[in-house]
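Trainee: Here you go, sequence then predicted model.
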Amino acid sequence: MKIAVYPGSFDPITNGHLDIIKRGTKIFDKVIVAILVNVDKKGLFSVEERKELILKATKDIEGIEVIDFDGLLVDLLKEKEINVILKGLRNSTDFEYENTMDKINKKLNKDVETIFMISESEKSYISSSAVKQICRFGGEIDGMVPDSIKDDIEKKMRCK
């Protein structure tokens, strides 16, 4: 079985993330969406809330598992006996960052491979940070987040 781990903070999940998940399930038998508990970031949504939003947004997609983790990604991969990381790239800035992370992960575990997926151009501007900023100031987030969770995000942020 071909399995990949798609790590991220997903605070909240966006249509860009969802696109990578959907496309990933066409290549891999299973995609594990791994919510990173980032000690350097204070999330808007709790890990449990993020998990619920992801499950709600992906309920019709087969081959998905949603988990959370803290610590090193390579340790999670070792624990799950998986050696493939799936990452989405929106732009050259993402590439620079993810290329460095790939080198670090290979230093920690030479068997780890990172697969980069280029975002579709109409989704390449979407980020969780942009969604939160737009919503915070009363802007419209239609098309940026899955319809199934848009109300949840707006309610949490008191956007509307």
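Mentor: Everything's here; your move.
Trainee: Only C-alpha atoms from now on, for both contacts and neighbour counts.
Mentor: OK.
Trainee: does residue 138 really touch residue 160, like I thought?
Mentor: Yes: using Cα atoms under 8 Å, residue 138 is in contact with residue 160, at 6.6 Å.
Trainee: what's the spacing between residue 10 and residue 24?
Mentor: In this view, residue 10 and residue 24 are 16 Å apart by Cα to Cα, to the nearest Å.
Trainee: Please apply the same query to residue 58.
Mentor: 13 Å.
Trainee: what's residue 34 in contact with, if anything?
Mentor: Residues in contact with residue 34 (Cα atoms under 8 Å, 6 or more residues apart in numbering) are 5, 6, 7, 8, 66, 67, 68, 69.
Trainee: what's the closest of those to residue 46?
Mentor: residue 68 (11.0 Å; Cα to Cα).
Trainee: before we move on, the earlier item: now render the contacts of residue 34 as CSV, adding neighbour count and distance to residue 106.
Mentor: Formatted as CSV, those follow (neighbours: other Cα atoms under 10 Å; distance: Cα to Cα, whole Å):
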residue, neighbour count, distance to residue 106
5, 27, 15
6, 22, 16
7, 19, 16
8, 17, 18
66, 17, 24
67, 15, 23
68, 18, 22
69, 15, 19
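Trainee: what about versus this one:
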Amino acid sequence: MRHCIYPGTFDPITYGHMDVLQRAAKLFDRVTVAVAQNAGKHPLFSAEERMEMVLPNVARFPNVSVTIFTGLLVEFAMQQNADAIIRGLRALSDFEFEFNMALMNRHLQPKIETIFVMPNEQFSYTSSTLVKQVAAYGGDVKHFVPPNVREALHRTYSAQRE
């Protein structure tokens, strides 16, 4: 069985993430969505909250599971017996960072391949950061995130405005 890891902060998960995941689920027998517990990024939601937002949105994929991870991604991938890491590339601006990370991961663990997947062009400008900025100012994010995520953003930012 071919197994890949789809890592990310997913703060929050967007339709762009879901598009990459759908592509990965077609390419691999098993996909593990790995929610990074990375305090250095100062996420809006805890890792547990992010995982809870991801879970209902991956239920339609029988070959997808979700977990939280800490530490080096390639070590996690080896522990999970993964063959590859899937990364989404939205634009050229993503490439340099992702390319350098892939080379470092290959240096640390040559057995794990990194595969870059381009999301549908309608998601090429969508990022979790932009979605949070729009939501923080009360903008409608329904075209960018699943309903449960939109509700979580609304609750969080409404509470902050009170």
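Mentor: Cool, the structure landed. Small disclaimer: the values here were computed from a predicted structure and weren't measured.
Trainee: Compare residue 58 and residue 24 of structure 1 (neighbour count), which wins?
Mentor: For residue 58 of structure 1 and residue 24, the more surrounded residue by other Cα atoms under 10 Å is residue 24, and the numbers stand at 25 against 19.
Trainee: okay, now the closest residue in space to the more buried one that isn't next to it in sequence: neighbour count?
Mentor: Excluding the flanking residues, the one nearest residue 24 of structure 1 by Cα to Cα, 6 or more residues apart in numbering is residue 31, at 6.7 Å. Neighbours of residue 31 of structure 1 under the rule other Cα under 10 Å: 27.
Trainee: how far apart are the lengthiest helix in structure 2 and its match in structure 1?
Mentor: Counting by DSSP state H, the longest helix found in structure 2 is helix 92-108. Averaged over the aligned pairs, helix 92-108 of structure 2 sits 0.6 Å from structure 1 after superposition, using mean Cα distance after the TM-score superposition for structure 1.
Trainee: list the buried ones in that helix?
Mentor: Using 16 or more other Cα atoms under 10 Å as the test for burial, helix 92-108 of structure 2 gives 98, 102, 105.
Trainee: What are the contacting residues of it?
Mentor: 73, 74, 87, 89, 112, 113, 114.
Trainee: quick one, what contacts the fourth one?
Mentor: What that stands for is residue 89 of structure 2. 95, 98, 116, 117, 118, 119.
Trainee: what range in structure 2 does whichever strand or helix holds the residue nearest to residue 24 of structure 1 sit on?
Mentor: Counting by DSSP states H and E, the element that carries residue 31 of structure 1 is strand 30-36. Aligning strand 30-36 of structure 1 against structure 2 (TM-score structural alignment) gives residues 30-36.
Trainee: cool, stretch 86-100 of structure 1 as well?
Mentor: Under TM-score structural alignment, stretch 86-100 of structure 1 corresponds to residues 86-100 of structure 2.
Trainee: How far does the matching stretch sit from its chain's centre?
Mentor: Centre-to-centre, stretch 86-100 of structure 2 and its host chain are 13 Å apart (Cα atoms, centre = their mean, to the nearest Å).
Trainee: do stretch 53-63 of structure 2 as well
Mentor: Relative to its parent chain, stretch 53-63 of structure 2 has a centroid offset of 13 Å by Cα atoms, centre = their mean.
Trainee: what's next to it, contact-wise?
Mentor: Here stretch 53-63 of structure 2 makes contact (Cα under 8 Å, 6+ apart) with 12-13, 18, 25, 29-31, 64-66, 146, 148-149.
Trainee: Drop anything exposed from those residues.
Mentor: 12, 13, 18, 25, 30, 31, 64, 65, 66, 146, 149.
Trainee: from these, which single one is nearest residue 42 of structure 2?
Mentor: residue 12 (12.4 Å).
Trainee: Need the three-state assignment for the closest one.
Mentor: At residue 12 of structure 2, secondary structure determined by DSSP: H, G, I helix; E, B strand; the rest coil is coil.
Trainee: where's it relative to residue 29 of structure 2, distance?
Mentor: Relative to residue 29 of structure 2, residue 12 of structure 2 is positioned 25 Å away (criterion: Cα to Cα).
Trainee: Please apply the same query to residue 13 of structure 2.
Mentor: Note on residue 13 of structure 2: its distance to residue 29 of structure 2, by Cα to Cα, is 22 Å.
Trainee: re the thing from before, got a markdown table for the contacts of stretch 53-63 of structure 2, with distance to residue 53 of structure 2 too?
Mentor: Formatted as a markdown table, the contacts of stretch 53-63 of structure 2 follow (distance: Cα to Cα, whole Å):
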| residue | distance to residue 53 of structure 2 |
| --- | --- |
| 12 | 8 |
| 13 | 7 |
| 18 | 12 |
| 25 | 19 |
| 29 | 23 |
| 30 | 20 |
| 31 | 17 |
| 64 | 14 |
| 65 | 13 |
| 66 | 11 |
| 146 | 9 |
| 148 | 7 |
| 149 | 6 |
